[in-house]
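Engineer: Predicted coordinates and the sequence they were generated for:
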Amino acid sequence: MSNKILIIADHLDGSLNESTARAVACAQQMSPTGIDVLVLAEDGASVAAEAAQIEGVSRVLQADNAANAHPMAALLTPQIVAAAQQGEYSHVLGPNTTFGKDLMPRVAAKLGVAMVTDIMSVHSAHEFDRPIYAGNAVITVAAPTDQVLVASVRCASYPAAPGGNSAEIETLSLDAELPGHTRFVNLEQASSDRPDLQTAPKVISGGRGVGSEENFKVIYDLADKIGAAVGASRAAVDAGYVPNDMQVGQTGKIISPELYMCFGISGAIQHLAGIKDAQTIVAINKDEEAPIFEVADIGLVGDLFKIIPELEEKIG
């Protein structure tokens, strides 16, 4: 079976998520005979145009359907399965983002195969490394070569494939029966002018040590001064300081910024699993025994409410 790879585009509001280019970077290491990107949308012209620019992409398949106006995994899955079978793909990949975590297991189930989650390194087209035990160990898995491989890509492990390409865009007609048991009601999400947490080069996070929702303002203010995204530990989310879409860690967002600064975060294993790919980790905590200091490149023992104003003064 040739290594013909289909990647599912992750997009929102007419813009392609960088996670798609990161999945392409992973696919390029699988010795592919071709890499196609499938864009499922109501009108995917702008998204398809972005996908066509990603280096390494052979074709972009644009499948427009009014049912895709509000993408839901239950409705996208039958279309992806139809596309995978129609194109006789050996691999179907998606990013291990919130979008991909919801979608790809359904695709695997509908194709009747097991899936490989969270690919962080490629040995061959069917052999990969993936993290286990909250990122404390890495396991090598070998997938069967006689069936379609469905997998999700750990985006933090791959740089985005560069632009500059001009891949062909084809309109794809899919014969797929869509289920009627799932319908879109409405979307509630936090709006912010700050960078996207999963792709931002700088991230500042707060933990339980911040103390309250009101106190989190000091985290936001510092982040805005340096143009950083804002994250939080699960403890801060569970305490109601911030919404859960800001959670960084094994059960939240896995990130790989150039700079990660965390205030009042002790460093539970689950949180460390989400930041281990950060290039520079700066930790500020009152407890000098906090586990976060074991992984931090720079650690400072002290009161965050005294240190943050001093940092802001230095920044100017």
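Structural biologist: Now that the structure is in, tell me what you want to look at. Note that the coordinates shown come from a computational prediction; the quantities given were computed from them, not determined experimentally. Numbering: from 1, shown residues only.
Engineer: Every contact and neighbour count from this point should use C-alpha atoms.
Structural biologist: Noted.
Engineer: So which bits of stretch 244-262 are buried?
Structural biologist: If you call a residue buried by 16 or more other C-alpha atoms under 10 Å, then stretch 244-262 has these buried ones: 244, 246-250, 252-257, 259-262.
Engineer: correction: stretch 163-172
Structural biologist: Buried, per 16+ other C-alpha under 10 Å, within stretch 163-172: 166-167, 169.
Engineer: and here's the other structure:
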Amino acid sequence: MAEYKDILVCGELADGKLAPITAELLGCGRKLADDLKEGLFCLLASDAVGAASKEAIAFGADKVYVVEHAALKEYQADCYIQVAESLVKELSPRVVLMGQTSMGRDLAPRLAFRLGTSLTTDCLDLSIDTETKLLTQTRPVYGGNAQAIFVSELMPLMVTVRSKAMSPLERDDSRKGEVIPTKVDIDTSKVRTKILETVKEEAVGIKLEDAPVIVCGGRGLGGPEPFQTTLKELADLLHGAVGASRPPADNGWVSEALHIGLTGKIVAPDIYIAIALSGASQHTAGCTGSKHIIAINKDPEANIFREAEFGVVGKYEEVVPALTGKLKELLAG
């Protein structure tokens, strides 16, 4: 029977660099590994990993396993699963961490099934029980209206972590670690899909995921115009970004790239201003990581007020321009 120890992060790359979610996972994994007095390893797979392996060490990894293959240029589940399964079976890690990203949501359940183990998705917090050495996992349930704690004795334990739920360590380029080139024989005949085209999201201004302030509008705005004027003016003033709940995106008022929610972007800004949106659980699941939520809605019974730290009951047409005007005065003074 294998002895399970150490933490393994299945990392992701973005434009040839370590993806932010991977730095967050390494920060979380470093704490877990230190509590267990074990190692933190990172898997990076691509056609060319390059300097990202050193980045992973700078963000906390003890060892980085680098798998390079032409078939790994873009994420394909049938290729990546072969790499991940091979390394997990070789290392027998106690815990395998992935991001709750499009890749993680696809790869983690496949890998858990192949390994015959459990998977906890969309975790907001992870900690080690020092007595049992088991991982305690906290994740949202009931559409984000509550949180549940899970513990499993199955190993290796598979976990996906929500973006922005964990904080990366401060980058330390002087940190020592080991980069291990790893060969995996990938059977490309098992690839059942073909990528025909990759369409990159056109970023205009600050990306939602990086914005310190988000001004988010809902169905109550009535159309596209307020997003382009009223909300944009406030967002620009606060050096933030404009977002939307699902109905405006579905109605074509805004780009799908601005959709925040369970099936859209997951964000965690310092300030989240929710305007004319009801606060359905599918939406609030995408912004519960915000440090401060401010709600503006004419309906005093709107669910969003339950999530908000501050709330204003009133028509957005009156409240938002008044707020913007006052902020301009304060900033000018």
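Structural biologist: Yes, it's here. These numbers come from a predicted model, not from an experiment.
Engineer: that older thread, hmm, which two among the buried residues of stretch 244-262 of structure 1 are most spread apart?
Structural biologist: 244 and 259 (21.6 Å; C-alpha to C-alpha).
Engineer: need the longest strand for structure 1.
Structural biologist: strand 34-41 (DSSP state E).
Engineer: residues in structure 2 matched by the helix or strand following it, start to end?
Structural biologist: Using DSSP states H and E, the next helix or strand after strand 34-41 of structure 1 towards the C-terminus is helix 45-52. Per the alignment by TM-score structural alignment, helix 45-52 of structure 1 matches residues 50-57 in structure 2.
Engineer: Flag every buried residue along that stretch.
Structural biologist: So for stretch 50-57 of structure 2, counting by 16+ other C-alpha under 10 Å, buried means 52-57.
Engineer: Make TSV from those residues and add distance to residue 305 of structure 2 to it.
Structural biologist: Shown next, in TSV, are the buried residues of stretch 50-57 of structure 2 (distance: C-alpha to C-alpha, whole Å):
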residue	distance to residue 305 of structure 2
52	42
53	44
54	45
55	41
56	40
57	43
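Engineer: which one in structure 1 is aligned with residue 116 of structure 2?
Structural biologist: Checking TM-score structural alignment: residue 116 of structure 2 goes with residue 112.
Engineer: how near is its match to residue 130 of structure 1?
Structural biologist: 22 Å (C-alpha to C-alpha, to the nearest Å).
Engineer: Strands of the stretch 1-150 of structure 1, residue ranges please.
Structural biologist: 4-8, 11-12, 15-16, 34-41, 59-64, 91-95, 115-119, 121-124, 127-132, 137-142, 149-153 (DSSP state E, counting those that start in this stretch).
Engineer: er, the stretch 151-300 of structure 2 actually
Structural biologist: Under DSSP E, counting those that start in this stretch, the stretch 151-300 of structure 2 gives strands at 157-161, 178-181, 213-217, 241-244, 271-275, 292-297.
Engineer: equivalent range in structure 1 for the fifth one?
Structural biologist: Residues 259-263 of structure 1 are matched to strand 271-275 of structure 2 when aligned by TM-score structural alignment.
Engineer: cool, the first one as well?
Structural biologist: Under TM-score structural alignment, the counterpart of strand 157-161 of structure 2 in structure 1 spans residues 149-153.
Engineer: With structure 2 overlaid, how far apart is that stretch on average?
Structural biologist: Mean deviation of stretch 149-153 of structure 1 relative to structure 2 after superposition (mean C-alpha distance after the TM-score superposition for structure 1): 1.2 Å.
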